[in-house]
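Colleague: Okay, here's the prediction I keep looking at, along with the sequence it came from:
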Amino acid sequence: MLVQWVSSAMNSVLRQKSQLLGRLRQENGVNPGGRACSEQRLRHCTPAWATERDSVSKK
């Protein structure tokens, strides 16, 4: 009986952890390709300020 309760509790914790990780991935802006900025290919994570041209310096 105790083993079943512990097993059930562990399953519940693992399920909650999985749901939390899924929410964190969504909040961290996972791109449509499924990679977050912390993963290997970082090209899609370049901030806009690093790629935009400065319109003031052109004038």
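Modeller: Structure received. Numbering: from 1, shown residues only.

Colleague: all contacts plus neighbour counts: C-alpha atoms, from now on.
Modeller: OK.

Colleague: And the next helix or strand past the lengthiest helix in the chain?
Modeller: If you go by DSSP state H, the chain has its longest helix at helix 2-27. Downstream of helix 2-27, the next assigned helix or strand under DSSP states H and E is helix 48-51.

Colleague: Next secondary structure after that next one?
Modeller: Scanning forward in sequence from helix 48-51 by DSSP H and E, the next helix or strand is helix 55-58.

Colleague: name the helices or strands packed onto that following helix?
Modeller: With contacts defined as 3 or more CA pairs under 8 Å, 6 or more residues apart in numbering; DSSP states H and E, helix 55-58 has no packing partner among the helices and strands.

Colleague: got another, please set it beside the one above:
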Amino acid sequence: LMMSWIVVSFSSFLNYSSQLLRRLRQENGVNLGGGACSELRSGHCTPAWVTECDSVSKK
């Protein structure tokens, strides 16, 4: 009983991790295969750290 609970928990963790990695790839533009991904990205705001790095590098 305990072993089956561990297996279910681990598989849930792997499923969540794969979804998280997929989202991160889409946000970073690594996954350029589909139009839906680029459409989603076009609606996003530029992250604060990107604008901060740009302002520092221009000084």
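Modeller: Received it, and whenever you're ready, just let me know what you need. Please read these numbers as outputs of a predicted model, since none were measured by experiment.

Colleague: And the spatially most central residue of structure 2, how close does it get to Trp5 of structure 2?
Modeller: For structure 2, the residue nearest the mean C-alpha position is Leu24 (1.4 Å; CA atoms, centre = their mean). Separation of Leu24 of structure 2 from Trp5 of structure 2 (CA to CA, to the nearest Å): 29 Å.

Colleague: Gln19 of structure 2 too?
Modeller: From Gln19 of structure 2 to Trp5 of structure 2 the distance is 21 Å (CA to CA).

Colleague: Val50 of structure 2 too?
Modeller: 42 Å.

Colleague: In structure 2, what residue corresponds to Arg15 of structure 1?
Modeller: Under the alignment (TM-score structural alignment), Arg15 of structure 1 pairs with Asn15 in structure 2.

Colleague: What about that match, how many residues nearby?
Modeller: Asn15 of structure 2 has 11 neighbours, counted by other CA atoms under 10 Å.

Colleague: try Glu52 of structure 2
Modeller: 10.

Colleague: got it, and Ser42 of structure 2?
Modeller: Ser42 of structure 2: 10 neighbours (other CA under 10 Å).

Colleague: got it, and Val30 of structure 1?
Modeller: Neighbour tally, Val30 of structure 1, other CA under 10 Å: 15.
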